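**Q** My questions concern the predicted model and sequence given below.
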Amino acid sequence: MKWLNYHHLLYFWKTAKIGSLTKAAAELHLAQPTLSSQIKTLESNFGAKLFDRSGRTLALTETGQIVFRYAEEIFSLGEELTEAVQGRTPEERLKLSVGVPDALPKLVVYQLLKPALDLNEKVQFVCIEGKFQELLGELALHRLDLILADSPVPPQTHIRAFNHLLGECGVSVLGTEELYDEFHERFPQSLDGAPVLLPTQNTVLRRTLEQWFEANCIRPFIKHEFEDSGVLKVFGQSGEGLFVVPTAIEEEVCRQYSVRSLGRISEIKERFYAITVERRLKHSAVIAISNSARNSLFQQKAP
């Protein structure tokens, strides 16, 4: 059996957390060449690079991110072990690891997760952002408890996972005060030729929007496309174009980004799922998330 050198793992973990070999070496009371050599030995043992080095900047590779997540858990357990042996019982917390696809609106993520914070048990979230297919792989390896997504697991995916529909809502078209004044009359026909900011082609919302535009003979001017929903909203806030959000978070987006709603498109439905490896939900935090979403968040509000 090939044993893992935990000293090397500790050196890697500290360096990854600090982001600098020089500062990590100082904290560990090691010479920088010694620290660099120990990390290279760990990389050699794993047979993969853990850092991409560009000058003095360190960035974790894909393998490095996996190793770092394990190291976080290993050394967190080590601290708990020390406290337990010394007679100090660590505060009990319910841990929930959540996968979040890049394009999923972060306000939706927050609103979905928020009810778990009201449980009697204290909940610690570990949110991992990434591509949907990559997150499914992490779920299959039981590194995630659930994935929040705006689409179900594709039928052709060879992963045993179950889709739990949390709810659905229409979409709202938002824009700055100036764009509202220019395009709110005759909505939605006013969208023809209007500057819009859209999610990229690989998203469910983009495909649905394009079908709706085609069906209604509307041809907006696609000014920019974004994979990250947060960046899209910042551009929308600056007046670069109109943008679309789930109606469930319309009021909060308007408040946070100082924009107005031109109108709602009820024919387009945004659906949100909790994806787990369990047919029936068992984790108390996930049950709280599911119940709140179905009974509150996605109850359509009147315009």
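**A** Alright, I've got the coordinates. All values derive from a computational prediction rather than experimental measurement. Numbering: from 1, shown residues only.

**Q** from here on, contacts and neighbour counts on C-alpha atoms
**A** Fine.

**Q** And the strands in the stretch 51-200 of the chain?
**A** 51-54, 57-60, 94-101, 123-130, 146-149, 162-175, 195-199 (DSSP state E, counting those that start in this stretch).

**Q** take a look at this one as well, against the first:
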Amino acid sequence: MDIRSLRYFVETVRLSSFTQAAEALHLTQSTISKMVRQLEDEVGAQLLVRDGRKLSLTDTGRIVYQHGQDMLASMRQLTLEIRDTQALQQGSLTVGVPPMINVLFTPVLKAFRARHPQIALRLLEDTGQQIERKVAAGELEIGMTVLPAEPTLELVSAPVASYPIWALAEPGTFQKQRTTLPFKALAELPLVLLKDEFALTRSLRQHFAQAGFTPQIAAQSGQWDWLVAMAASGLGVALLPEPLIHRLAGEKVEAVRIVEPEIAWQVAHIWRGQYLSHAARAWLEVCSEVLGTDDGGVGLRAAR
């Protein structure tokens, strides 16, 4: 089976569009269509049903797509291992990092660059869910996310850090001199939360259910700084992890730590549990030393 045709087919299915696949692969749409037809000829069956601009998989197409993803991931892994043995002191690494986590890694980047100037490092910013999907699909070797990761994905995690959650609000919302707030007290307050695709919000919703109350959600956003602005304006109480609290100098808000229970924002590295390149291992080692974690020796646990 022609790997190139398979790659074009998988990308077309993933994007549900010949046009978008052509743009992503920097090819013409006619080239993509031709290669998909060649794959259909090779398989001896129709793979896609074309209904105007809508694409859907046939039964055979679904099988080819599922196995095709695994084959392409295996090819990327093979290429990675071959390159790694040929360039033990050089290489490149792309690390997936959600925007809310990148605040932690400035000192890591500086230390990594100083120790491994020969390794080209690239950071890919995306949501935690997208990074998990890309790592599971073999599109990224390693990434960062907030636990728990999607349980249906075959991922391995290595914890990096754990931070408490704080409540932020306009001055006067909480009792004077208070430094902590019981979780159940949130039942009486309007809340402004991150969107549901964020692991923190999914974790909070589980805690709301366990505590036996339905939260009063005034608004949700994918931007933490907007949540802070909403909290400062009196719209509601924002719930954010501790590292972001330290970036609020000058903001007109007051903050108290959530307790009873104390909810953890757990940051972790994730990968597929296969071979890790020397560049990825070097990244983990530097993270371990700079952030004080225990996983420079790549201590592992299943993310499921």
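**A** Happy to help now that I have it. Every value quoted in this text rests on a predicted model; they were computed, and no experiment measured them.

**Q** most packed of the strands of the stretch 51-200 of the first structure?
**A** Highest mean neighbour count among the strands of the stretch 51-200 of the first structure (mean count of other Cα atoms under 10 Å): strand 146-149, with a mean of 25.

**Q** In the second structure, what stretch matches it?
**A** With TM-score structural alignment applied, strand 146-149 of the first structure matches the range 142-145 in the second structure.

**Q** Name the nearest residue to the spatially most central residue of the second structure, sequence neighbours excluded.
**A** The second structure has residue 128 as the residue nearest its centroid, 2.0 Å off, counting by Cα atoms, centre = their mean. Leaving aside its chain neighbours, residue 128 of the second structure sits nearest to residue 145 (5.0 Å; criterion: Cα to Cα, 6 or more residues apart in numbering).

**Q** From residue 101 of the second structure, how far out is the one you found?
**A** The gap separating residue 145 of the second structure from residue 101 of the second structure is 8 Å, by Cα to Cα, to the nearest Å.

**Q** Give me the common contacts of those two.
**A** Taking Cα atoms under 8 Å, 6 or more residues apart in numbering as the criterion, residue 145 of the second structure and residue 101 both touch residue 267.

**Q** Show me the helices in the first structure, by range?
**A** 6-18, 21-28, 32-46, 62-85, 106-113, 132-140, 177-183, 204-215, 229-237, 250-257, 284-292 (DSSP state H).

**Q** Between those helices, which one is closest to residue 274 of the first structure.
**A** The minimum distance between residue 274 of the first structure and the helices of the first structure falls on helix 284-292, with 7.7 Å, by Cα to Cα.

**Q** quick one: the closest one to strand 94-101, angle?
**A** Calculated by axes from the mean of the first three to the mean of the last three Cα atoms, to 10 degrees, helix 284-292 of the first structure forms an angle of 60 degrees with strand 94-101.

**Q** next one: helix 284-292 of the first structure to chain centre, how far?
**A** Relative to its chain's centre, helix 284-292 of the first structure lies at 18 Å (Cα atoms, centre = their mean, to the nearest Å).

**Q** Read off where that helix ends up in the second structure.
**A** Going by TM-score structural alignment: helix 284-292 of the first structure matches residues 282-290.

**Q** Have a look at how far, on average, that stretch is from the first structure.
**A** When the first structure is superposed, stretch 282-290 of the second structure averages 2.0 Å from its matched positions, counting by mean Cα distance after the TM-score superposition for the first structure.
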